[in-house]
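Q: sequence first, then the predicted structure, then my questions.
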Amino acid sequence: MAKTDNNSATQLKKATSWTTLHLTLFTLLGALTAIVLTPYALSSPGHPAASYAPGNSTLDTLANPKIKIISFDPFIAHISDFVSKDEREYLLKLGNPLLKKSIIKNDDGSEVISEARTSSTAFLPEEDPVVLSIAQRAADFQGYLSPGDIDVQITSYNPGQQYKHHYDWYTPPRTRNRVSTFFAILKSTCENCGTEFPFINRTERAQFDGRWCDVIDCEKELLTTKNVEGSALFWLNLDGNGEGRIDMLHAGLPAVNGDKIGLNVWTDIDLQEMKRRGLFGGQSRHYFKPTKEFLESHGLMKEG
């Protein structure tokens, strides 16, 4: 009986060994099959991951944002495709006959011709449908402001003409002021004739990404933007208190070996409306600014 049991045990042991070997072989075969077939399975139209495969042309993707922030504080941004080619051609035909020697407004409202501004300019008729479209575009960009607060002016620089360092905001006291500026390029054939901000260093943007050199003159020490037809530069002229920012001094550099024609798009808004709209954080900042001690006492800020 014992001998029979031993034989049965031996046979069972052999059967178990073969079963384990078979399982091991099948497992290895299954793993190899998975490695070979998985890429094909993932790329099949019915698989959810197929639409996320790199380089898949059927994936509905969005283009890169058309807005690139140049500076957070002061806020300066570059907007690609702000004015279409057809709009540029239309505005050039509309504005050229209206151009006159540029003037500057004094604080008392009087107008003078300045040696600092040698370009020619003209405010475009606000009832024109294309001009209204530009104004609406600028208003919507800033949080659905009123296009009635947007002034659109064409400005033309012949060879050698410039606008020396200046501010777009008016000195107080005023109930309205230019909270922001768009400067869009309709046409540019000149060299080294961008917009310079002398209080803002160019920094090392190009070392992080060379694409910056498409819109910024990477050879200059000071921040100087290039003239890219159809694009616009946007910046804020005022701070949260409605006061002009002294770091937003800028200049339209002289047109060299060519000319340039652009659009000044100014948002001239009531300062109380600016605060009510919360353009700089809302009314709560006017009434209460929390201190570090207040935050700590309410468990909103902890050391370490």
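A: Thanks, I have the structure now.
Q: make it CA atoms for all contacts and neighbour counts henceforth
A: Will do.
Q: where do the helices sit along the stretch 151-300 of the chain?
A: 205-208, 271-276, 284-287, 292-297 (DSSP state H, counting those that start in this stretch).
Q: ok, and which of those has the densest surroundings?
A: Per residue and on average, the most neighbours among those fall to helix 271-276, with a mean of 16 (mean count of other CA atoms under 10 Å).
Q: coming back round to it: for Ile79, which of the helices of the stretch 151-300 of the chain is the nearest?
A: Within the helices of the stretch 151-300 of the chain, the stretch nearest Ile79 is helix 205-208; the backing value is 17.3 Å (CA to CA).
Q: take this one as well and set it beside the first:
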Amino acid sequence: MKPNVAWVRSACLLLLLPLMAQAEVYTSIQELTAVFSLERRVVAALTNYLGDMETRLARIRKYLQEYEQVSAEGVATDEGIMERLAGNPVHAFHLMKRLTVDWRHIEDQAKKDYWINVVEAMSGGVGGRGGLSVRLPAEEDLHGAAQALVRLHDVYNLNMTQLVRGNVWGVQSYAELTAQDCLYMGKHSFNMGMYPRAIQWFEEAYTLAGLEGNATVTQDQVNMFLNTAIKAYDESTLTRPELGHSVPTSLQKENETTKVVQYRLGDDLTPQEDAQNFQALCRGEKLLSYRYLASLTCFYDHRDHPYFFLMPVKVERHYLQPELLTFHDVLSDFEINHIKGIAKPMLARAMVQGHQGKGNTVSNTRTSKVGWLDDSFDLIIQKVNKRVEMITGLSTNVAAEDAEMMQVSNYGIGGHYNPHHDYLLVDKTEDELRFNIHPRELVMGDRIATFMFYLSDVTRGGATAFPRLGTAVWPSKGSAAFWHNLKRSGEGDVSTLHGACPVVHGSKWVSNKWIRERGQFLRRGCTLRPED
């Protein structure tokens, strides 16, 4: 018995829905790349399907045209037309041909389900045909992608007109936005409380709607949202006047957006000042004085290790105290490809510590996917960890719990990580340490230092910014940033607040090696000065 095709198709789609619901594609460029590849296969199947449908329709049109030619010989109301047609031997022959050969072809084509090839192309990625498994985007991914665009526009103050016409911070493409797209972005900005940005998106949507002839959305529809956003903006500036100057908008004149902003550095910054400095650093602005910048140097260093006396490390200094360094060319392309290769199957949505230390949770403050690599299973990872130990002088022995496993992260659309501290314990209360922190974490001690490899270059954006120090480290494939999270006294160094700037264009891969206090007792000693 032949199964009902429609029922089979419905069953296939029902099977796909749970997998699609789990999709979270926008948080990883690796996932997005796989989806683009899947779409290419689907488009090829759709092209074949379209060709088959056009062939089928052409055959039906030919049948109808032949019949119309025959019926045109008489008048429809003439009672003798059918008899006259039947009396014509050629007409009779064509009638037999139409209802045997031609009709059989039409019927056979109608029975074939060409759409099943498209379903198979789609399910081949989702179901894992050939050992592959591709997550399909869900509505959550659409919202995430929209929020990423809103975030990029806000942080980098991108030119709205250029952005909607495919110019993303100087990178031109055919990826343009419609009036409906801009309206969608404006709604997201509004829901996020970013009223000035929402007004910009709505104004651009209004302009594009006029240029499009109200094709995707009408100007009247946009105008309703625009008026609501302006009203909300006016009300917010009455209760919080600082919001009226926090973000340059199209409500202000263009020359006002380029006015010089005074930035303050230090450990006593307000959250607003931290955010302001962070965004400025992401845009590439210089917050340190030229005199201080002149004191920063690049040099070769043997790091007090015999291995580097013959082949010293290339060091770039970004800040003096606390010391913030970049070690260049510490990973080869082979090692990078190997690390990324074994990490890709393990990538999962990055988690952050929950409220009051209660477990881990997914958060919008960090959009990336991560995997953890244990050096006990791979000789290359062991070799890289040993290199970190030689460069830093700190123990990276995972088995002895002196350090954590290597974490590999891949950032997605507008991938970012809001400013945070890497230390986990020193800022916790005694009750939080007792009830919310696993005893193993207490044995390992806090994260004394961070060694962060850059596994890729980034076309635009993606810097690691330190808003309280006023400096940033930009991704450079094969290099690594290094800093201490704790002072020698064991106190947390609050000035090491840092975050990952949103990725504007390109793919960002990083690998973190967090070194714990355990095992560093004889490697980094205390001093008599509590401020050290």
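A: Cool, the structure landed. Just so you know, these numbers come straight off a predicted model, no measurement behind them.
Q: can you redo the helices of the stretch 151-300 of the first structure as a markdown table with distance to Asn177 of the first structure?
A: Converted to a markdown table, the helices of the stretch 151-300 of the first structure look like this (distance: least, CA to CA, whole Å):
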| stretch | distance to Asn177 of the first structure |
| --- | --- |
| helix 205-208 | 32 |
| helix 271-276 | 7 |
| helix 284-287 | 19 |
| helix 292-297 | 33 |
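Q: ok, which of these comes nearest Arg178 of the first structure?
A: helix 271-276 (9.3 Å).
Q: contacts for the closest one next, please.
A: For helix 271-276 of the first structure, the external contacting residues (CA atoms under 8 Å, 6 or more residues apart in numbering) are Thr175, Arg176, Asn177, Gly242, Gly282, Gln283.
Q: so which of those sit within strands?
A: Of these, the ones assigned to strands by DSSP state E are Arg176, Asn177.
Q: neighbour-wise, which one of the contacts of helix 271-276 of the first structure leads?
A: Within these, most neighbours by other CA atoms under 10 Å means Asn177, with 24 neighbours.
Q: distance of that residue from Asn64 of the first structure?
A: 33 Å (CA to CA, to the nearest Å).
Q: with Glu273 of the first structure instead?
A: According to CA to CA, Glu273 of the first structure stands 33 Å off from Asn64 of the first structure.
Q: stretch 448-460 of the second structure maps to which residues in the first structure?
A: Aligned by TM-score structural alignment, stretch 448-460 of the second structure falls on residues 179-191 of the first structure.
Q: what of stretch 487-503 of the second structure?
A: Under TM-score structural alignment, stretch 487-503 of the second structure corresponds to residues 239-255 of the first structure.
Q: got the contact list for that stretch?
A: 74, 157-167, 169-172, 177, 179, 190-200, 236-238, 271, 279-281.
Q: return the set of buried residues in that stretch.
A: Residues of stretch 239-255 of the first structure classed as buried under the neighbour-count rule (16 or more other CA atoms under 10 Å) are 240, 242-245, 248-255.
Q: what sits against Trp514 of the second structure?
A: Contacts for Trp514 of the second structure (CA under 8 Å, 6+ apart) come out as Ala403, Glu404, Met405, Met406, Arg447, Ile448, Ala449, Thr450, Phe451.
Q: aligned counterpart of it in the first structure, please.
A: Using TM-score structural alignment, Trp514 of the second structure lines up with Trp266 in the first structure.
Q: and that match, how far from Cys190 of the first structure?
A: 24 Å.
Q: can you point me to the longest helix in the first structure?
A: helix 2-43 (DSSP state H).
Q: how far apart are the helix or strand just after that one and its match in the second structure?
A: Moving toward the C-terminus from helix 2-43 of the first structure, the next helix or strand (DSSP states H and E) is strand 67-71. When the second structure is overlaid, strand 67-71 of the first structure sits 1.9 Å from its aligned residues on average, using mean CA distance after the TM-score superposition for the first structure.
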